[in-house]
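**Q** Below: sequence and its predicted model.
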Amino acid sequence: MLSIGDFARLAGVSVRMLRHYDALGLLRPARVDPSSGYRSYSAGQLDRANRLVALKDLGFTLEDCGRLLEDDVPAEQLRGMLRLRRAELAEQIQADRARLEQVERRLRMIEKEHTMSSSVTLDVFREQPLPAVRVVRRSSRVTEGQQVGEVVGPLFGQVEEAVRGAHVEPAGPSMGHYTMEGDELVAAAAYPVGPEVGEAEASAAGLELAELEAQPRALVTTLRGPLGGIGEAWQTLSREVESRGLSFAGPCREVYHVADLDDPDHWVIELQQPVA
């Protein structure tokens, strides 16, 4: 028999938690000394302890843990449940990391207001017209500004896969364009295409064929650095628009001249904002 202290050490839990499990009927000691009240456990109870701790650590409530343990869930079924829970937690961790990165970027922007991070550079601002561009695209509506990256990233992957699968030859680098419709932002991932691509070809690939209208005047610059700096870059561009006495006058565009997912710190993105 094992003392409660030894069993706690082997199971990787505290003595206090073992007493709590006992009180809840989740893991009762094999023997309780009637005179001293000392609890003793058998080595065979480690299997139940391992299951209980695994279920608890993976986010199940103690009530759920008790039900699963009492139902004597087969090991394979339990493993499947744990794998599913592990996948859910991994997804949550990824989402939390993305939110943490957003917070850190926002802090950097506050700490360095009106200046760019040292890892990000912008080319000289220039005014120029924007040509009409014929594109195939997929789009989605975004209600929260912080969701733009979460939404647009997968869209680019979908468009690229569809274009490649349909053997469509892009006429230039990938593009993003953004339009406000009421309180919602319509974010689109696109590739420019030539006149040989028609509605039928686009539809067969699961894409929308559209034309971005020509713009007579736009303020343009190019970001060189990590994609994470794009928020700072757009804020800097907006200040430049204001300092020139101009105003936003149409959907903005991003042209991804260099966008290597294996080298996320050295992207080259042209920012194009129609102005008036």
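**A** That came in fine, so what should we check first?

**Q** contacts and neighbour counts: CA atoms only from here.
**A** Noted.

**Q** Name the helix or strand for Leu78, please.
**A** helix 75-111 (DSSP states H and E).

**Q** continuing past that helix, what's the next helix or strand?
**A** strand 121-122.

**Q** what does that following strand contact?
**A** Residues from elsewhere that reach strand 121-122, judged by C-alpha atoms under 8 Å, 6 or more residues apart in numbering: Thr221, Thr222, Leu223, Arg224, Gly225, Ala233.

**Q** all helices for the chain, in order.
**A** Here the chain has its helices, by DSSP state H, at 4-11, 15-24, 46-57, 62-70, 75-111, 148-165, 199-204, 230-243.

**Q** Could I get those helices in CSV, plus columns for distance to Pro131 and mean neighbour count?
**A** Conversion of the helices of the chain to CSV gives the following (distance: least, C-alpha to C-alpha, whole Å; neighbours: other C-alpha atoms under 10 Å):
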stretch, distance to Pro131, mean neighbour count
helix 4-11, 68, 17
helix 15-24, 68, 15
helix 46-57, 56, 16
helix 62-70, 60, 15
helix 75-111, 32, 13
helix 148-165, 22, 16
helix 199-204, 21, 14
helix 230-243, 20, 16
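
**Q** another one to put next to it:
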Amino acid sequence: MFKIGDFSKLTRVSVRMLRYYDEVGLFNPAKIDDFTGYRYYSAKQISDINLVMPLRDMSFNVADIAVFMKEKSEEKLEDILKVKGQEIENNIRAEEIRLEKINAAIKDMKKERVNMSYNVTLKSLPSYKVISLRNVIPTYEAEGMLWIRLGEYVIKKNIHCNNIAYSTYHDAGYKEGEVDAEVVVGVDNLMKDEDGFTFKETEAVDQAAIILVPGDYSNVAEAYNFLANWIEENGYIMIGNPRQVAIKGPCNEKRTEDYLSEIQIPVKK
């Protein structure tokens, strides 16, 4: 079982929305502690919330989503998508973006689905000497602005870096905006902090569950789902913020299909 904050991090659905979905009966936690009232979620629920969120993004109301979630029928999903598509066509240009999402969802639904499988490894993560830049950014997609600033500073100061580089987030759960993000690069020597750039030694991690994710960054959500199920099924619990390491990315690959990311989640029995 995962606490609501940890479940929020794994699914990138805010704690506020998870509580709201519970209150309206759309998506309930697997367990609520009788004494503390804390909500706990199962990894098996990730696939369900991943069905809810795209429909919410398309502006379907809670009642329609509840009908689909009850039946979980592809025919029912296609029916309600087509109805929304007709509404968007009536609104013409103002609703073009939503119409594209509907048509794309119908197209994707008809494709043969390929279930990706990953090899999970357990290993310790040593302490690293790093330079980091931590700031609040508008959205998760804006992380690139931190990497640009960090890269420019490293070049300006002629700092010798190694191949350690990852990003992490410090919020209690997934947020829809104002994200507390940190980007980290390994260095040979620690220097004096300045202008928001921090030199430090990271804490070693005794044990982390790790998978490699090939291809476009859109594959990462499915990889988190897989790893969350593995953690739960093998009797581990999550004890720290996930790290996402770009082994191959925009800096050294032109094609997104050649990207290679590594997800690291600190765990213990």
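**A** Alright, I've got the coordinates. Here the structure is a predicted model, which is why all the values come from computation and not from measurement.

**Q** Once they're superposed, tell me the TM-score.
**A** With the length set by TM-score structural alignment, normalised by the length of structure 2, the two chains reach a TM-score of 0.52; 165 aligned residues with a C-alpha RMSD of 3.6 Å.

**Q** Could you single out the nearest of the contacts of strand 121-122 of structure 1 to Leu261 of structure 1?
**A** For these, the residue nearest Leu261 of structure 1 by C-alpha to C-alpha is Gly225; the value is 12.7 Å.

**Q** counterpart of that closest one in structure 2?
**A** Alignment note (TM-score structural alignment): Gly225 of structure 1 maps to Gly215 of structure 2.

**Q** Pull the contacting residues for the nearest residue to that match once chain neighbours are set aside.
**A** Nearest residue to Gly215 of structure 2, sequence neighbours excluded (C-alpha to C-alpha, 6 or more residues apart in numbering): Glu257, at 4.1 Å. Contacts for Glu257 of structure 2 (C-alpha under 8 Å, 6+ apart) come out as Pro214, Gly215, Asp216.

**Q** which of the residues you listed also appear as contacts in structure 1?
**A** Among those, the contacts conserved in structure 1 (both residues aligned by TM-score structural alignment, their matches' C-alpha atoms under 8 Å) are Gly215, Asp216.

**Q** Drop anything exposed from the contacts of Glu257 of structure 2.
**A** With burial judged by 16 or more other C-alpha atoms under 10 Å, the buried subset of those is Pro214, Gly215.

**Q** Any chance of TSV for the contacts of Glu257 of structure 2, columns distance to Ile102 of structure 2?
**A** Formatted as TSV, the contacts of Glu257 of structure 2 follow (distance: C-alpha to C-alpha, whole Å):
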residue	distance to Ile102 of structure 2
Pro214	27
Gly215	24
Asp216	22
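
**Q** Closest to Tyr118 of structure 2 out of the contacts of Glu257 of structure 2?
**A** Set against Tyr118 of structure 2, the nearest of those by C-alpha to C-alpha is Pro214 (9.8 Å).

**Q** on that earlier part again, can you tell me what the residue nearest to Gly215 of structure 2 aligns to in structure 1?
**A** Using TM-score structural alignment, Glu257 of structure 2 sits opposite Asp265 in structure 1.

**Q** I'd like to know how far its match sits from Pro251 of structure 1.
**A** 26 Å (C-alpha to C-alpha, to the nearest Å).

**Q** Same check on Ala95 of structure 1?
**A** In terms of C-alpha to C-alpha, Ala95 of structure 1 sits 28 Å off from Pro251 of structure 1.

**Q** can you check Leu227 of structure 1 too?
**A** From Leu227 of structure 1 over to Pro251 of structure 1 (counting by C-alpha to C-alpha), the distance is 20 Å.

**Q** okay if I get the helices of structure 1 as a markdown table plus distance to Ile269 of structure 1?
**A** As requested, the helices of structure 1 are exported to a markdown table (distance: least, C-alpha to C-alpha, whole Å):
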| stretch | distance to Ile269 of structure 1 |
| --- | --- |
| helix 4-11 | 53 |
| helix 15-24 | 54 |
| helix 46-57 | 43 |
| helix 62-70 | 50 |
| helix 75-111 | 18 |
| helix 148-165 | 14 |
| helix 199-204 | 25 |
| helix 230-243 | 8 |
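
**Q** wait, which of the ones you listed is closest to Asp183 of structure 1?
**A** Nearest to Asp183 of structure 1 among these is helix 148-165; the distance by C-alpha to C-alpha comes to 13.9 Å.

**Q** just checking, what packs against that closest one?
**A** On a contact count with 3 or more C-alpha pairs under 8 Å, 6 or more residues apart in numbering; DSSP states H and E, helix 148-165 of structure 1 meets strand 133-142, strand 184-192.

**Q** Run the angle between it and strand 133-142 for me.
**A** Angle, helix 148-165 of structure 1 to strand 133-142, by axes from the mean of the first three to the mean of the last three C-alpha atoms, to 10 degrees: 140 degrees.
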